[in-house]
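> can't give you the sequence, but here's the structure:
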């Protein structure tokens, strides 16, 4: 008897940054092991193996705050994530979640920085796009995952905008 397969969840979140160019935003995202500096809910993010910026790089991400701020190590939410592709000229990268304790069986994501082009030359800025394909997560609905990704992306965009504003002025 064949196992019934559920369709993959797919989604995309977009954050608009008013002012910064893709060239200014990319360095914040290019450091694959820098995520804890951009996401307030993440306590740790560090390299496990591989060379920085190269496919095969594995990072470990962990958060006690996602589990209610409990300091009990058994309740920390964590994941190992592998960089699959990094393209600095196109300002994008793709990664997959490996081992984790958050119920992710298959998760692949691409993050891309693109210029905003609304025809208004005075309106500088760019967008960060975070797209994903994942197997269903037990206890979650597709909208739960989309909302979580959007929340993380908006938080990261605010942090990046603030850092760029502070550096320029």
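Structure received. Just so we're clear, the structure is a prediction, and the values are computed from it rather than from any experiment.
> please count neighbours and contacts with C-alpha atoms only from this point.
OK.
> just give me the longest helix of this structure.
Ordering each helix of the chain by length in residues (DSSP state H) puts helix 142-168 first.
> and the contacts of stretch 25-36?
With Cα atoms under 8 Å, 6 or more residues apart in numbering as the test, stretch 25-36 has contacts from 42-47, 52-53, 59, 61, 83, 86, 88, 91, 93, 113, 160.
> okay, pairing it with this:
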């Protein structure tokens, strides 16, 4: 039997942009263009945006989940699935420098029926979070997501990605 998984979900509202507009910003290879906390994000294997492609991402220095000096998180992530009609994608972490094992993330954009805007939901689970915890990963993803939302809202007032 497999190990028990832990995880969580973070979400954020986007004001002034439709789900379609927000989806256009969530390109798997361009995370560093919309997430201020990211230093770089590059496709290192496969075709951009196609399931199976792998991206390598590095954060800017961030507080260590274990305490102490700031760290630069380094991860390789494989796109598992993407559905443009449903505005969702899933990915797995294949390599990282914090000891996480079996990490899977899912990102989905939901439109609002009334009042415009939309909501981004980012769920995650892992067999082990290494030197981190599910709560710390959730806090990191919330900061990441808030940065993405701010970038999207600023860009959407200027007309696009």
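Yep, that arrived. Because the structure is predicted, anything quoted here is derived from the model rather than measured.
> circling back: filter the contacts of stretch 25-36 of the first structure to the buried ones?
Applying 16 or more other Cα atoms under 10 Å to those, the neighbour count classes 42-47, 52-53, 59, 61, 83, 86, 91, 93, 113, 160 as buried.
> could you report the neighbour count for the alignment partner in the first structure of residue 149 of the second structure?
Using TM-score structural alignment, the partner of residue 149 of the second structure in the first structure is residue 157. Neighbourhood size, residue 157 of the first structure [other Cα atoms under 10 Å]: 21.
> would you check the span in the first structure matched by whichever strand or helix holds residue 24 of the second structure?
Assigned by DSSP states H and E, residue 24 of the second structure belongs to helix 19-25. Using TM-score structural alignment, helix 19-25 of the second structure lines up with residues 22-28 of the first structure.
> buried residues, the longest helix of the first structure. List them.
So for helix 142-168 of the first structure, counting by 16+ other Cα under 10 Å, buried means 145-146, 149-150, 152-161, 164.
> for that helix, which helices and strands make contact with it?
strand 9-18, helix 22-30, helix 35-38, strand 125-134 (3 or more Cα pairs under 8 Å, 6 or more residues apart in numbering; DSSP states H and E).
> right, so these: which one is the most enclosed?
Compared across these, strand 125-134 shows the largest average neighbour count, a mean of 20 (mean count of other Cα atoms under 10 Å).
> residues in contact with residue 79 of the second structure?
With Cα under 8 Å, 6+ apart, residue 79 of the second structure has these contacts: 28, 49, 50, 51, 52, 53, 54, 89, 90, 91, 92.
> distance to residue 131 of the second structure and secondary structure for the residues you listed - can I get that in TSV?
Converted to TSV, those look like this (distance: Cα to Cα, whole Å; DSSP: H, G, I helix; E, B strand; the rest coil):
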residue	distance to residue 131 of the second structure	secondary structure
28	26	coil
49	30	coil
50	31	coil
51	29	coil
52	27	coil
53	27	coil
54	23	strand
89	26	strand
90	23	strand
91	21	strand
92	18	strand
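> give me the PyMOL select line for those, limited to the buried ones.
This is the PyMOL syntax for the buried subset of these, where burial follows 16+ other Cα under 10 Å:
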select buried, resi 28+49+51+52+53+54+89+90+91+92
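> okay, the contacts of residue 79 of the second structure in CSV with distance to residue 63 of the second structure next?
Shown next, in CSV, are the contacts of residue 79 of the second structure (distance: Cα to Cα, whole Å):
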residue, distance to residue 63 of the second structure
28, 25
49, 30
50, 32
51, 32
52, 31
53, 29
54, 26
89, 28
90, 26
91, 24
92, 23
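> what does residue 136 of the first structure align to in the second structure?
Counting by TM-score structural alignment, residue 136 of the first structure lines up with residue 128 in the second structure.
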